[in-house]
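K.L.:
With the input below, show me the fold.
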Amino acid sequence: MLDINSSPKQPTRLTEWSEGSGCGCKIAPAILDQILNASGSFTQTDPNLLVGNSGKDDAAVYQVSEEIAVINTVDFFTPIVDDPFDFGRIAAANALSDVYAMGGKPIFANAILSWPVEKLAPELAAKVMEGAKSICKTAGIELAGGHSIAAKDPIFGLSVNGIIHPKKIKLNKGAKAGDLIFLTKELGVGVLATALKRQKISEEDYAKLIDTTCSLNSIGEVLGNHAEVHAMTDVTGFGLLGHLIEMCEGAGLSAVIELQKLPMIAGVQEYINQFIFPDNTYRNWNTYSDKTKGVVGMDLVKLCDPQTSGGLMLAVDPAQLDWFLQAMSESKQSIWQIGTFVEKAEQVVEVLV
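P.N.:
Reported below is the predicted structural model:
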């Protein structure tokens, strides 16, 4: 097992400061809807605000000219790993994903930092920032500024700005019946993060966790230029099932997915067999179970595991499958086909075992 306390550079376990790791600390979907409805946040009056709260998309989009729209997102969370540098990297990759999920190009970011300065050394916060800057550098952007507060919980994330042509925006609601459903990353981040928090994770599996969560979804910027991709979103705190249901309901469709085709990070099932997975997995299942059929026993974990810096989920025109697979191969992008969007049925998602 990974000895979290073995390194002199890591005197503090950051995950001890969080109940929910990474995107697993999101407010439950039903409660979030209640907040947004009560606040009137779904009402939009500015015609230049092309994407706002009403669509449950990954970022806001505001048109500033005939050829340019600005994308803005903000994403932050409590520690998902103990190493502060890795925490910063994961948080940055996760925030950048929202711009990529809209088909956009990130241009710069600002940091959001909450730090208990009297209990956690400022040097640890500096490492978090260093990690974020390293990911921003990989994305080709600057970490330009930000805002910090002294508070009891360590929290970090980014507000990311991007650009896109107004006619190339990828929404989560654009799927059409018959479209093929693809994922660009394997699932199981929440399970591995929980194994880390419980000090049950192996060094090999920790490396998989870091590799997956620090990998950028930059392929989204490429796909923003292709009309053959009808819809796109990233899979984060509401799990695969939650984000798929958002895509279905936005488009007025249902979906059929094959459980055996879901890509899982190697070794995750062993932790599930030990009942090591986030508590918020059940939160997601309780929210979406009545819209789903075909889920048997603990298979719900694969579907509802809250992801942090998860992959993109795509709706692809089946007539363009050969082009799509070739384009992904040329981009060296991993891809998994998991199901199909279908005409609206009694249940939003059917899972074939």
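
K.L.:
From now on I want contacts and neighbour counts done on CA atoms only, so please keep to that.
P.N.:
Will do.

K.L.:
and the residue positioned nearest the centre of the chain, what element?
P.N.:
When the chain is reduced to its mean C-alpha position, the closest residue under Cα atoms, centre = their mean turns out to be Thr236, at 3.0 Å. Under DSSP states H and E, no helix or strand contains Thr236.

K.L.:
any idea how far it is from Thr308?
P.N.:
In this structure, Thr236 and Thr308 are 5 Å apart, going by Cα to Cα, to the nearest Å.

K.L.:
Can you check which residues contact both of those two?
P.N.:
Contact with both Thr236 and Thr308 is made by residues Cys23, according to Cα atoms under 8 Å, 6 or more residues apart in numbering.

K.L.:
show me the contacts for the residue nearest to the centre of the chain.
P.N.:
When contacts are taken as Cα under 8 Å, 6+ apart, Thr236 is in contact with Cys23, His243, Pro306, Gln307, Thr308, Ser309, Gly310.

K.L.:
quick one more, to check against the first:
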Amino acid sequence: MTTKRLTQYAHGGGCACKIPPGELEAVVAGLTGPAAPQGPGELLVGLDDGDDAAVVRLSGGMAVVATADFFTPVVDDPYDWGRIAAANALSDVYAMGGAPIVAVNLLAWPRDVLGMELAAEVLRGGLDVAREAGCHVAGGHSVDDPEPKYGMAVTGAADPDRLLRNDAGVAGVPLTLTKPLGIGVLNTRHKATGESFPQAVAAMTQLNRAASEAALAAGAVCATDVTGFGLLGHLHKLARASGVTARINAAAVPLLDGAREALAAGFVSGGTRRNLDWVRPHADVGSGSEDDLLLLADAQTSGGLLVAGEVPGYPVVGELIAGRADGATLEIR
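P.N.:
Got it, this is the predicted structure:
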């Protein structure tokens, strides 16, 4: 199973394969219905602001959180890929302040090219991380596909009065980041060279459960997770939805060991460059270097939470300020 480099069977890797944010927003524009359908629940969070998951309030004081996430191989080890993909899918529930309850697998597999024993390792990795999260895994769906893909559809539960939303930010609160950046450039280097970066795997497989619980305990009401659109892309969406401007202190943003070296060596994904192109018209970059901007836009896979509020034990990387008259949503200092 170690002779196959899974990343060589995919055109890209992980969340860097997301459809560019500008294109995606154009595709889903208008998909919110003019009136709510008749049904058993009230939609609290939907497509409007591109939040991390959908939330529906049910009778009895509980809300259901629903999400799905899958991607191409981001590492060559099938078990680690399964762990990473599962942690990434579960993260959307944590980013809303919820707890995952049950997940179903989503698997696309080139069965004539890659042995099914590799697929079994991917699924085993996903199952182990779901068990760590206390989340059931109950079946799923698979298709024969020329490119391997794996992820999960996850259903969780949350208190509808204690959600973390991306449209609830207010001026005057700090911004906390719960995982270092640099996953994207290290994964890009891994795909190109085969070098292993255990620090990146450790970050990607770390659940955001503790960070979510700490954010709720600190009284936070606004958060998002940092994945394929990079810190700047997800922060732009949060600031835009909340009607504020986000100021980032680039020097305060933690980076994984080796991230700057990978960037200097040119291991930058196309997704990262598209992220920066998307946010640049909305950003006051000050004297920030292009390298700093690329790292802030680095397409993360299973990144951390970005919380509007101070969360004990995690670094503060900026603050939310009143919306600027020129409409800029981001300030990089």
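
K.L.:
what's the matching residue for the residue nearest to the centre of structure 1 over in structure 2?
P.N.:
In structure 2, the position corresponding to Thr236 of structure 1 is occupied by Thr227, as judged by TM-score structural alignment.

K.L.:
now the strands: where do they sit in the stretch 201-350 of structure 1?
P.N.:
Taking DSSP state E, counting those that start in this stretch to define them, one finds strands in the stretch 201-350 of structure 1 at 229-234, 253-258, 292-293, 312-316, 336-343, 349-352.

K.L.:
Using a markdown table, lay out these together with mean neighbour count.
P.N.:
Listed next are those as a markdown table, based on neighbours: other Cα atoms under 10 Å:
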| stretch | mean neighbour count |
| --- | --- |
| strand 229-234 | 27 |
| strand 253-258 | 22 |
| strand 292-293 | 17 |
| strand 312-316 | 26 |
| strand 336-343 | 19 |
| strand 349-352 | 20 |
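
K.L.:
For Phe85 of structure 1, which of these is the nearest?
P.N.:
With respect to Phe85 of structure 1, and counting by Cα to Cα, the nearest of these is strand 229-234 at 23.3 Å.

K.L.:
How about residues contacting stretch 29-44 of structure 2?
P.N.:
Here stretch 29-44 of structure 2 makes contact (Cα under 8 Å, 6+ apart) with Gly46, Leu47, Asp48, Ala54, Val55, Val56, Arg57, Leu58, Ser59.

K.L.:
are any of those residues buried, and which?
P.N.:
Ala54, Val55, Val56, Arg57 (16 or more other Cα atoms under 10 Å).

K.L.:
Gly318 of structure 2 reaches Gly172, doesn't it?
P.N.:
No. Applying Cα atoms under 8 Å as the test, Gly318 of structure 2 and Gly172 come out as separate, 10.4 Å apart.

K.L.:
that older thread, of all the strands of the stretch 201-350 of structure 1, which lies closest to Ile35 of structure 1?
P.N.:
Comparing these under Cα to Cα, the one sitting nearest is strand 229-234, at 22.2 Å.

K.L.:
quick one: contacts for Leu320 of structure 2?
P.N.:
With contacts defined as Cα under 8 Å, 6+ apart, Leu320 of structure 2 is in contact with 169-175, 239, 244-247, 308.

K.L.:
Try it again at 6 Å.
P.N.:
When contacts are counted by Cα atoms under 6 Å, 6 or more residues apart in numbering, Leu320 of structure 2 touches Ala171, Gly172, Val173, Thr245, Ala246.

K.L.:
do Leu118 of structure 2 as well
P.N.:
With the criterion set at Cα under 6 Å, 6+ apart, Leu118 of structure 2 makes contact with nothing.

K.L.:
residue in structure 1 matching it?
P.N.:
Residue mapping for Leu118 of structure 2 onto structure 1 gives Leu124, with TM-score structural alignment as the criterion.

K.L.:
closest one to Leu223 of structure 1 among the strands of the stretch 201-350 of structure 1?
P.N.:
Closest of the strands of the stretch 201-350 of structure 1 to Leu223 of structure 1 is strand 229-234, at 6.8 Å (criterion: Cα to Cα).

K.L.:
Give me the residues contacting the closest one.
P.N.:
Ala101, Lys170, Leu171, Asn172, Gly174, Ala175, Gly311, Leu312, Met313, Leu314, Ala315, Val316.

K.L.:
In structure 1, what residue spans correspond to helices?
P.N.:
29-39, 84-101, 122-139, 189-197, 203-213, 219-223, 239-251, 268-273, 280-288, 300-304, 321-330 (DSSP state H).

K.L.:
what comes up buried for the fifth one?
P.N.:
Looking back up the chat, that one is helix 203-213 of structure 1. Judged by neighbour count (16+ other Cα under 10 Å), helix 203-213 of structure 1 contains these buried residues: Asp205, Tyr206, Lys208, Leu209, Ile210, Thr212, Thr213.

K.L.:
and the strands of the stretch 201-350 of structure 1 as JSON lines, adding distance to Asp33 of structure 1?
P.N.:
Below are those laid out as JSON lines (distance: least, Cα to Cα, whole Å):
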{"stretch": "strand 229-234", "distance to Asp33 of structure 1": "18"}
{"stretch": "strand 253-258", "distance to Asp33 of structure 1": "20"}
{"stretch": "strand 292-293", "distance to Asp33 of structure 1": "19"}
{"stretch": "strand 312-316", "distance to Asp33 of structure 1": "22"}
{"stretch": "strand 336-343", "distance to Asp33 of structure 1": "24"}
{"stretch": "strand 349-352", "distance to Asp33 of structure 1": "20"}
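
K.L.:
Let me know how buried Ala192 of structure 2 is, in neighbour terms.
P.N.:
Other residues within reach of Ala192 of structure 2, judged by other Cα atoms under 10 Å, total 12.

K.L.:
Now which residue in structure 1 aligns to it?
P.N.:
For Ala192 of structure 2, the residue aligned by TM-score structural alignment is Arg198.

K.L.:
what about that match, distance to Pro278 of structure 1?
P.N.:
The gap separating Arg198 of structure 1 from Pro278 of structure 1 is 11 Å, by Cα to Cα.

K.L.:
likewise Ser65 of structure 1?
P.N.:
As it turns out, when the distance is counted by Cα to Cα, Ser65 of structure 1 lies 44 Å from Pro278 of structure 1.

K.L.:
ok, back up a step: I'd like the contacts of strand 229-234 of structure 1 as TSV, with distance to Leu192 of structure 1 appended.
P.N.:
Formatted as TSV, the contacts of strand 229-234 of structure 1 follow (distance: Cα to Cα, whole Å):
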residue	distance to Leu192 of structure 1
Ala101	24
Lys170	30
Leu171	29
Asn172	27
Gly174	32
Ala175	31
Gly311	16
Leu312	19
Met313	21
Leu314	24
Ala315	27
Val316	30
